[in-house]
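> When you get a sec, could you give me coordinates for this:
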Amino acid sequence: MTISTSRPEDLIRAEAKALGFDLCRFTDLDDAWPAAARLEAYVAAGRHGEMGWMEETLERRRHPRGMWPDARSAIVLGVNYGPDADPLEVLSHPDRGAISVYAQGDDYHDLIKSRLKALGRWIQARFGGELKVFVDTAPLMEKPLAERAGVGWQGRHTNLVSREFGSWLFLGSILTTLELAPDAAEPAHCGSCTACLEVCPTNAFPAPFQLDARRCISYLTIELKGPIPLEFREALGNRIYGCDDCLAVCPWNKFAQAGREQKLAAREALRAPPLAELARLDDPAFRTLFSKSPVKRLGRDRFLRNVLYAIGNSGDRALAVEARRLLDDASPLVRGAAVWALAQLTSYAEFERLRAERMIDEPDSEVRTEWFDPPDLD
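Have a look, this model is predicted:
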């Protein structure tokens, strides 16, 4: 269906701005989708780790019309979530937890989807047509779509970069049967900068524009269900949910001050919470603290796993009391992480004493492995 109204794109942009979106761009869906080949190679190399849904939905991800064959245009929208302080400053306070900027407020999926639905209703009332709204939980490759629409470009860290908002953009998309005039694609503006690659604590970028999720702290602390491999635990530092390093060092972030009135607010309690307090969370307290937060989906046990690794990296022997208490936790995942934390914070003699006491009744093989294969002790 073709719209008869002159410049409907301008009207849609104005409505999107009124609803709280910072960017609104358009693209058609007629051409081939080069990103499909890159995704196939990524999955074939196993770099998606335990994210099996990427392989299961590979066919639908090959082209936006794989999601909906009748779609003719895409409306790509961005919301600035640029932080109001240096997100890496918390890394210099090892007794506190570093939570990724995007997870310090309410879940952006819910916030953006409500705005997308409101915009969709307005578009249908004004112009007709059919449409579907998407946030990144659906198998739609939003970053290549955003690049094609001119929202930004995929930087060397594989994240989208905007000239106006740097690396701090949430994305949402609307596929529609309307034929809307496409915007020009955004060429890359990274130049020779490699800051995002060099800052990565775990060397998760095998090459520019390539990410091995299995080495990425965001994947390790959020997607990985079991114990985090030993080789990465020290590199976690005090990062307990996600990692902002490669985003935060992007030079284009200096322009992210624009549109601050649309920024999604962080909760003070989640900016740099004390590790000692987090280690004491039972399940009800965890659910209360992270109500409406994406962290809640992680679950208390995996979250405490991350907190205990951070405690082990803190160098603060006073925090050993928290790890020692969690040796009695019902979750083997938590108990195993507590063993590792104690191995970092206690003397050889104390660790040996605890091992002798605890190994007698420990039923879980992975926890027993932690006791028998600790890192070098002082």
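
> only C-alpha atoms for contact and neighbour calcs from this point on.
Noted.

> What is the neighbour count of the nearest residue to A188 once chain neighbours are set aside?
In space, and not counting its chain neighbours, A188 is closest to W153: 5.4 Å by Cα to Cα, 6 or more residues apart in numbering. As a burial measure, W153 scores 26 neighbours (other Cα atoms under 10 Å).

> Run through the neighbouring helices and strands of the longest helix along the chain.
What stands out as the longest helix in the chain, according to DSSP state H, is helix 108-127. When contacts are defined as 3 or more Cα pairs under 8 Å, 6 or more residues apart in numbering; DSSP states H and E, helix 108-127 packs onto helix 8-18, strand 131-134, strand 169-176.

> for the shortest one, packing partners?
What that stands for is strand 131-134. Using 3+ Cα pairs under 8 Å, 6+ apart, strand 131-134 sits against helix 108-127, strand 169-176.

> that older thread, buried deepest among the helices and strands packed on helix 108-127, which one?
strand 169-176 (a mean of 24; mean count of other Cα atoms under 10 Å).

> So what's the gap between it and the chain middle?
Distance of strand 169-176 from its chain centroid, counting by Cα atoms, centre = their mean, to the nearest Å, is 17 Å.

> contact partners of that strand?
For strand 169-176, contacts defined as Cα atoms under 8 Å, 6 or more residues apart in numbering pick out 70-82, 108, 112-113, 116, 120, 129-136, 142-143, 146, 160-162.

> One more, please, to line up against the first structure:
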Amino acid sequence: MQAWGRELGFSQIGVAAVDLSSAEPGLQAWLEQGFHGDMHYMAAHGLKRARPAELLPGTLSVVTARMDYLPRDTPAGWQAVEWQRHDDPAQGLVSLYARGRDYHKVLRQRLQQLADRMAAQLGPFGHRVFTDSAPVLEVELASRSGLGWRGKHTLTLSRDAGSMFFLGEIFVDRALPATAPASAHCGQCSACLDACPTQAIVAPYRLDARRCISYLTIEHGGPIPPEFRPLLGNRIYGCDDCQLACPWNKFAQRAVLPDFDARTQLTGRGLLELFGWSEEQFLRQTEGSPIRRIGHERWRRNLAVALGNALRAAGMADGSDPADQAASVESSTSAAASLKAELRAALQAAIDDPSALVREHVTWALAQS
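Okay, the predicted model is just below:
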């Protein structure tokens, strides 16, 4: 299967047994603490996530797959490059995984092709493919099948590939030989916990989604809690900080498929340009992208917060010591003042946005000056 998987763009294939009972207490405790936030579907499915044979009756084994997603042209030292994007408050920052094609579509199609090849070799068998699309304990299955171990940030980590990859599964009604599990190698490192802007990683291996920027900008449909808005910075869709800080990601692998090449309209673009997209433009520019699923309203909500943070940053730059008459300072101050005016104008133009959600965040943003 490894050879078939590589031909289809996967980096690694594993096989896990279906008894995940030892993971049930941790899952139950996480749900009871409310760490899933508004993701009510996680509580609705309950422990079914840890019981593959209940999710798909007859399941005897789970084939797991890893697909790397760093764009093919990712430069050496990419982590430093990504950190630098945080330093430009007027640039919209989209999580790396979302800059290309929607991974759900890519993995689902190729997992099905892998299942078809298995069927051709083994004979017809019952199966179903999953890619972050059902109550499946993906990280647990990945760890048990040797794709990696659960990092302290709760993502799967591999010694050979860091954490910059997607996971997918094929539930099958055949008992296949399981691959050896992976051992953990986080040791005493706490880089991911220290890097999280909102302290969403409340303890090693424990994430409170309600504090996570990825959750707040993608899964959460209502107002972003005011205490977290300044911490979002210029992040408008997702957050990679815990992965950027992880030492193992110096081994992250580039994608082999062009699907995950970064789209220019989603990479390094200014907040003002992105905030100016009409709903029609948003739908056109995000066609085939995972970003489209949050809709135009949440997109503008997220951008309004980022614009407010940029406005505050421009105001700080605009307030340089007037006694310092150096030409470079004057130039920098003038640029900050100009940017501040543009940001305020864009926000002011949206003060009567049809969406109450957007209006509330625009009002907050304007107050940041």
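
> Out of the helices and strands packed on strand 131-134 of structure 1, which is the most enclosed?
The highest mean neighbour count among these, using mean count of other Cα under 10 Å, belongs to strand 169-176: a mean of 24.

> Tell me the mean distance between that strand and structure 2 once they are aligned.
With mean Cα distance after the TM-score superposition for structure 1, strand 169-176 of structure 1 departs from structure 2 by a mean of 0.6 Å once superposed.

> Which part of structure 2 matches that strand?
Counting by TM-score structural alignment, strand 169-176 of structure 1 pairs with residues 165-172 of structure 2.

> Can you name the residues that contact the equivalent of L304 of structure 1 over in structure 2?
Aligning on TM-score structural alignment places L304 of structure 1 opposite R300 in structure 2. Taking Cα under 8 Å, 6+ apart, we find R300 of structure 2 in contact with 275, 358.

> and S61 of structure 2, what pairs with it in structure 1?
With TM-score structural alignment as the criterion, S61 of structure 2 matches S73.

> Number of residues surrounding its match?
Neighbour count for S73 of structure 1, taken as other Cα under 10 Å: 23.

> quick one on the thing from earlier: please produce a markdown table containing the helices and strands packed on strand 131-134 of structure 1, extended by distance to A341 of structure 1.
A markdown table is the format used below for those (distance: least, Cα to Cα, whole Å):
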| stretch | distance to A341 of structure 1 |
| --- | --- |
| helix 108-127 | 32 |
| strand 169-176 | 35 |
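
> So which of these is nearest K292 of structure 1?
helix 108-127 (8.7 Å; Cα to Cα).

> excluding its backbone neighbours, what's nearest the match of S61 of structure 2?
That would be D28: by Cα to Cα, 6+ apart, it lies 4.4 Å from S73 of structure 1.

> Might one say that the one you found is in contact with L180?
Yes. D28 of structure 1 is within contact range of L180, at 7.2 Å (criterion: Cα atoms under 8 Å).

> Now the common contact residues for those two.
Jointly contacting D28 of structure 1 and L180 under the rule Cα under 8 Å, 6+ apart are S73.

> Go through stretch 200-209 of structure 1 and flag the buried ones.
By neighbour count with 16 or more other Cα atoms under 10 Å, stretch 200-209 of structure 1 contains the buried residues 200-205.

> ranges for the strands of the stretch 201-350 of structure 2?
With DSSP state E, counting those that start in this stretch, the ranges of strands along the stretch 201-350 of structure 2 come out as 201-203, 206-207, 235-237.

> so where is the shortest one in structure 1?
Equivalent residues of strand 206-207 of structure 2 are located at 210-211 in structure 1, counting by TM-score structural alignment.

> Need the contact partners of the matching stretch.
Where contact means Cα under 8 Å, 6+ apart, the residues beyond stretch 210-211 of structure 1 that reach it are 47, 156-158, 204-205.

> burial measure for I222 of structure 1, as a count.
As a burial measure, I222 of structure 1 scores 19 neighbours (other Cα under 10 Å).

> residue in structure 2 matching it?
Per TM-score structural alignment, the equivalent position to I222 of structure 1 in structure 2 is I218.

> which residues touch the residue nearest the centre of structure 2?
Residue closest to the average C-alpha location in structure 2 (Cα atoms, centre = their mean): G238, at 4.8 Å. By Cα under 8 Å, 6+ apart, the contact set of G238 of structure 2 is 94-95, 213-215, 217-218.

> For F351 of structure 1, which non-adjacent residue is closest in space?
That would be A343: by Cα to Cα, 6+ apart, it lies 6.4 Å from F351 of structure 1.

> From E280 of structure 2, how far off is the equivalent of the one you found over in structure 2?
Under the alignment defined by TM-score structural alignment, A343 of structure 1 corresponds to A367 in structure 2. To E280 of structure 2, A367 of structure 2 is 29 Å away according to Cα to Cα, to the nearest Å.

> R359 of structure 2 belongs to a helix?
Yes. Under DSSP: H, G, I helix; E, B strand; the rest coil, R359 of structure 2 sits within a helix.

> that older thread, possible to save the helices and strands packed on helix 108-127 of structure 1 as JSON lines with distance to R233 of structure 1?
Output for these, formatted as JSON lines (distance: least, Cα to Cα, whole Å):
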{"stretch": "helix 8-18", "distance to R233 of structure 1": "42"}
{"stretch": "strand 131-134", "distance to R233 of structure 1": "34"}
{"stretch": "strand 169-176", "distance to R233 of structure 1": "28"}
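
> closest to F232 of structure 1 out of the ones you listed?
Nearest of these (Cα to Cα): strand 169-176, 27.6 Å.

> C-terminal to the closest one, what's the next element?
helix 195-198 (DSSP states H and E).

> now that following helix, how far from the centre of its chain.
How far helix 195-198 of structure 1 lies from its chain's middle: 18 Å, per Cα atoms, centre = their mean.

> so it matches what in structure 2?
Mapped onto structure 2 using TM-score structural alignment, helix 195-198 of structure 1 spans residues 191-194.

> now do stretch 235-253 of structure 1
So stretch 235-253 of structure 1 is aligned with residues 231-249, judged by TM-score structural alignment.

> Name the residues of that stretch that are buried.
For stretch 231-249 of structure 2, by 16+ other Cα under 10 Å, it's 231-246, 248-249.
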